[in-house]
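Enquirer: The amino acid sequence is not available; the structure is as follows:
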């Protein structure tokens, strides 16, 4: 099994930059490009040279540095076909179900619309990592700017189906706020209570709350459990359609 290194670092106000590096080949992949300076510093500190960018969606805080990084490194840019005209520097348009060989790194593309219609997530099975950007956050999920609750719930179920040991990387540091909302939704969840304590400690120490094992999210993140009878009961919606439960949770999160 090849070895991979992953750098996770802050960009902009609350974005994360994420870079995957394969030491054996030199392949170096940025997932999204929120801001040029922090990405260049992360590369230079480690002696890596950027070879590819995987874009998840068209929002400016995920593509702002595409053109600059492509000009500096000659990086090849992949991005969602549904948003191809809004992804700067796009070389290859991708869709859910595509399996990419990114210079030796296997990347599975998963359609995850909801935040935007064209949003995709990237699963790297050999890296044991999921890059979900603004679809799935730790203890939360993305705001529905374009999609419907049914659309986002379908997207979250696709991500939930991935192996528990997969490490989740997200587009923003929203976990502390998500945690406050999650506890209000599911106050009796002991695993969630432990995660909240961990998050509080990490933030006090100015450390990132990510990555986190997907299996832990399946136990603690209410947005991955809209079809769980216990959570339905906690919401006062026993027997309801999971889409309705999800929509009620997302509406509640919008007030935090």
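Expert: Arrived safely. Bear in mind the structure is a predicted one, so any value in this text is a computation, not a measurement. Numbers count the residues shown, from 1 in each chain.
Enquirer: only C-alpha atoms for contact and neighbour calcs from this point on.
Expert: OK.
Enquirer: Where do the helices of the stretch 1-150 of the chain begin and end?
Expert: 36-46, 60-63, 66-73, 149-160 (DSSP state H, counting those that start in this stretch).
Enquirer: mind checking which of these is nearest residue 224?
Expert: helix 149-160 (6.4 Å; C-alpha to C-alpha).
Enquirer: Mind checking what helix or strand follows the closest one in sequence?
Expert: From helix 149-160 onward toward the C-terminus, using DSSP states H and E, the following helix or strand is strand 167-170.
Enquirer: re the thing from before, let me have the helices of the stretch 1-150 of the chain in TSV, adding mean neighbour count as columns.
Expert: Shown next, in TSV, are those (neighbours: other C-alpha atoms under 10 Å):
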stretch	mean neighbour count
helix 36-46	15
helix 60-63	20
helix 66-73	18
helix 149-160	20
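Enquirer: Let me see the contact set for the closest residue to residue 172 other than its chain neighbours.
Expert: In this structure, residue 172 finds its nearest non-sequential neighbour in residue 15, 4.3 Å apart by C-alpha to C-alpha, 6 or more residues apart in numbering. Counting by C-alpha atoms under 8 Å, 6 or more residues apart in numbering, residue 15 makes contact with 34, 61, 171-173.
Enquirer: then this one, side by side with the first:
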């Protein structure tokens, strides 16, 4: 199968996974226009997966259904996603066409957020980013951390396909948090070269994220020390460290 991110808006990615017969799975089409343009160039949408209800992830669905009324739309059980044809939740398995994905509930960014894992891929929406994680709009630090822990436990070779091209700015923050991480230093240089060449920094292996992403590395001594200095408290438990790190990132300006 062929994986391709389609840029949308300022920094979104609409992911497509195309089978050998040309049929394509569409993930989080926040904007219909780039999908329609790709269809004019030969893309053949066959199903839609939605990770959460935010408009920049679902806004293109009505126009896509207007053109392809029979498209199945798999989405969380959330009334804020009105056009779903199949409601899915934690532990479900989406089987549509040649694709099969396990559904993982990952509350935190939103209360009904899900991720899809299958074919060696993880469509993580706005929960796990490369070198970062999503803001907590509807969840608690404990929920978000538990969600990230579930994703971190997937096979290390899993290719992480997240919803935004935030990697370059995330790398700047990650280097402040863990400046002596040699793997992160190498990853940042790769990211700079990719973005300077107008190439996506995604997908990225989960193994690379485990080596570089501070939100997945709360037990690393350097990160613990950085959070303790920032928070002024070396006695924080793991959830409190995560909350302090996320709060630090929320207010961070490069």
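Expert: Structure received. Quick caveat: nothing in here was measured; it's all calculated off a predicted structure.
Enquirer: And the contacts of residue 15 of structure 1, which is closest to residue 139 of structure 1?
Expert: Nearest member of the contacts of residue 15 of structure 1 to residue 139 of structure 1, counting by C-alpha to C-alpha, is residue 173, at 11.0 Å.
Enquirer: Spit out the contact partners of residue 17 of structure 1.
Expert: Taking C-alpha under 8 Å, 6+ apart as the test, what residue 17 of structure 1 contacts is 7-11, 30-34, 38-39, 171.
Enquirer: With distance to residue 49 of structure 1 as new columns, can these be given to me in JSON lines?
Expert: As requested, those are exported to JSON lines (distance: C-alpha to C-alpha, whole Å):
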{"residue": "7", "distance to residue 49 of structure 1": "13"}
{"residue": "8", "distance to residue 49 of structure 1": "16"}
{"residue": "9", "distance to residue 49 of structure 1": "17"}
{"residue": "10", "distance to residue 49 of structure 1": "19"}
{"residue": "11", "distance to residue 49 of structure 1": "19"}
{"residue": "30", "distance to residue 49 of structure 1": "10"}
{"residue": "31", "distance to residue 49 of structure 1": "14"}
{"residue": "32", "distance to residue 49 of structure 1": "16"}
{"residue": "33", "distance to residue 49 of structure 1": "14"}
{"residue": "34", "distance to residue 49 of structure 1": "17"}
{"residue": "38", "distance to residue 49 of structure 1": "14"}
{"residue": "39", "distance to residue 49 of structure 1": "11"}
{"residue": "171", "distance to residue 49 of structure 1": "22"}
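Enquirer: thinking again about what came up before, quick check: which of the helices of the stretch 1-150 of structure 1 is nearest to residue 136 of structure 1?
Expert: Of all the helices of the stretch 1-150 of structure 1, helix 149-160 comes closest under C-alpha to C-alpha, at 7.0 Å.
Enquirer: what's that closest one aligned against in structure 2?
Expert: Counting by TM-score structural alignment, helix 149-160 of structure 1 pairs with residues 141-152 of structure 2.
Enquirer: That stretch vs structure 1 - mean distance after superposition?
Expert: Its aligned residues in structure 1 lie a mean 0.5 Å from stretch 141-152 of structure 2 after superposition (mean C-alpha distance after the TM-score superposition for structure 1).
Enquirer: That stretch: how far from the chain's middle?
Expert: 13 Å (C-alpha atoms, centre = their mean, to the nearest Å).
Enquirer: Counterpart of residue 106 of structure 1 over in structure 2?
Expert: Checking TM-score structural alignment: residue 106 of structure 1 goes with residue 100.
Enquirer: got a list of what the residue nearest to that match when sequence neighbours are not counted touches?
Expert: Spatial nearest neighbour of residue 100 of structure 2, excluding adjacent residues (C-alpha to C-alpha, 6+ apart): residue 94 at 5.5 Å. Residues counted as contacts of residue 94 of structure 2 (C-alpha under 8 Å, 6+ apart) are 74, 88, 100-103.
Enquirer: same thing but at 10 Å, please
Expert: 49, 74, 86-88, 100-103, 116-118 (C-alpha atoms under 10 Å, 6 or more residues apart in numbering).
Enquirer: just residue 253 of structure 1 next, same as before
Expert: Contacts of residue 253 of structure 1 by C-alpha under 10 Å, 6+ apart are 140-143, 177-178, 180-182, 184-185, 247.
Enquirer: Identify the residue of structure 2 aligned to it.
Expert: In structure 2, residue 253 of structure 1 lands on residue 249 (TM-score structural alignment).
Enquirer: For residue 177 of structure 2, see how far away that match is.
Expert: Separation of residue 249 of structure 2 from residue 177 of structure 2 (C-alpha to C-alpha, to the nearest Å): 10 Å.
Enquirer: mind checking what residue 190 of structure 2 lines up with in structure 1?
Expert: By TM-score structural alignment, residue 190 of structure 2 lines up with residue 198.
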